[in-house]
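S.K.: Show me how the following folds:
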Amino acid sequence: MLDTFPRAGQRECPDLPATHQLGEELGRALETGDVVILDGPLGAGKTTFTQGIARGMQVKGRVTSPTFIIAREHRSTVGGPALIHMDAYRLLDSGTDPLGELDALDLDTELDQAVVVAEWGAGLAEQLEQDYLLVRIDREAGSCADARVFAWSFNHRN
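M.R.: Next comes the predicted model:
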């Protein structure tokens, strides 16, 4: 991840455009091999945040929740890395080897040659890479009904 985005921080996003903007800032800083884990309750804004990341990375395709397909690949329009947007919840809930299940999806791009954004990724995405950015989204802590508080930290697993 480029130094243009802080490795740790917190920001309140009072609405969807602010959530998109924060995601876009992160997307512009992401590089090949980066893993971003999104953690938050249902409806917290994980997919909305990923839409901003996709805009910052300048990738193709409409970003929607990957719940029913497990993972979706979005190719770069500017020669950058692809975005692999995945729903790790379904992989963890499958009762089988989640990394084997992910590999069986036959994505066109190898995971280490893309940026991986994993919704519900706690517990799985950490296995993909030693270094990852964990983004926790909390709707309860916001100052108004539509606000979301995003807290993130860069993690290194030994």
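S.K.: all contacts plus neighbour counts: C-alpha atoms, from now on.
M.R.: Will do.
S.K.: Just confirm residue 81 contacts residue 112, I think it does.
M.R.: No. Contact criterion Cα atoms under 8 Å: residue 81 and residue 112 do not qualify, at 9.8 Å.
S.K.: In contact with the residue nearest the centre of the chain, which residues?
M.R.: Note on the chain: the residue nearest the mean C-alpha position is residue 117, at 2.8 Å, using Cα atoms, centre = their mean. The neighbourhood of residue 117, defined by Cα atoms under 8 Å, 6 or more residues apart in numbering, consists of 35, 36, 37, 38, 50, 83, 84, 85, 86.
S.K.: Now the second one, please; I'll put the structures next to each other:
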Amino acid sequence: MLTMATADDTRAVGRRLGERLGAGDLVVLAGGLGAGKTTMTQGIGEGLGIRGPVTSPTFVIARAHPSLVGGAALVHVDAYRLGGSAELDDLDLDTDLTQSVTIVEWGSGLVEELSPDRLELTLTADPATESRTLDLVGRGRWAERVDELVAHLEGR
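M.R.: From the prediction side, this is the model:
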């Protein structure tokens, strides 16, 4: 578990995570309203070198951000308003998955069938401060790489 004191720290951790992600990677972001999911995604976008700005796709459901550096694009999805897996299927995320880094906010319970290899990130905000904690769980090929990833995110 990582602790980030400010939104800028959350963005910086996201940037370091983005440096480690590539085409085919699926990231599932969980956390309450205001926990920092979009802020984390902004940092990931910076680390990937994508065209931005990254904003919450709550009302458009999904946004694609092409790479500016010849790397993977970012597909940013907000599944909060989706009624279930059938609506998620309509987005054709599995088509983009092999060519992009796909981040799904509020995707727990909906996207697990997209890939057995995924990072599950849970952000928790402390209501008394701007601080947030990040819990990472790796599934599939990420399971054995989580410790190394956490060390990188901590700047070690």
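S.K.: Just give the TM-score of the two.
M.R.: Taking TM-score structural alignment, normalised by the length of the second structure as the basis, the two superposed chains have a TM-score of 0.83; 141 aligned residues with a Cα RMSD of 2.1 Å.
S.K.: Which strand or helix spans the residue nearest to the centre of the first structure?
M.R.: strand 114-119 (DSSP states H and E).
S.K.: average offset between the next helix or strand after that strand and the second structure?
M.R.: Counting by DSSP H and E, the next helix or strand C-terminal to strand 114-119 of the first structure is strand 131-138. Once the two are superposed, strand 131-138 of the first structure sits an average of 0.5 Å from its aligned residues in the second structure (mean Cα distance after the TM-score superposition for the first structure).
S.K.: what range in the second structure matches strand 131-138 of the first structure?
M.R.: Residues 117-124 of the second structure are where strand 131-138 of the first structure lands when matched by TM-score structural alignment.
S.K.: In contact with the nearest residue to residue 22 of the first structure once chain neighbours are set aside, which residues?
M.R.: Closest residue to residue 22 of the first structure apart from its sequence neighbours, by Cα to Cα, 6 or more residues apart in numbering: residue 52 at 7.0 Å. Each residue near residue 52 of the first structure by Cα under 8 Å, 6+ apart is listed here: 19, 20, 21, 22, 23, 24, 25, 27.
S.K.: Does the first one lie in a helix or a strand, and which?
M.R.: Assigned by DSSP H and E, residue 19 of the first structure falls within helix 16-29.
S.K.: what range in the second structure does that helix sit on?
M.R.: Going by TM-score structural alignment: helix 16-29 of the first structure matches residues 7-20.
S.K.: I'd like to know how many residues surround residue 21 of the first structure.
M.R.: 18 (other Cα atoms under 10 Å).
S.K.: do the same with the one 3 residues further on
M.R.: Neighbour count for residue 24 of the first structure, taken as other Cα under 10 Å: 22.
S.K.: can you name the farthest residue from the center of the second structure?
M.R.: Distance from the C-alpha centroid of the second structure peaks at residue 128, with 24.7 Å (Cα atoms, centre = their mean).
S.K.: which residues does the residue lying closest to residue 91 of the first structure once chain neighbours are set aside contact?
M.R.: The shortest distance from residue 91 of the first structure to any non-neighbouring residue, by Cα to Cα, 6+ apart, is to residue 98 (5.1 Å). Residue 98 of the first structure makes contacts with 91, 92, 124, as judged by Cα under 8 Å, 6+ apart.
S.K.: at 10 Å what do you get?
M.R.: Contact analysis of residue 98 of the first structure by Cα atoms under 10 Å, 6 or more residues apart in numbering lists 88, 89, 90, 91, 92, 104, 123, 124, 125, 127.
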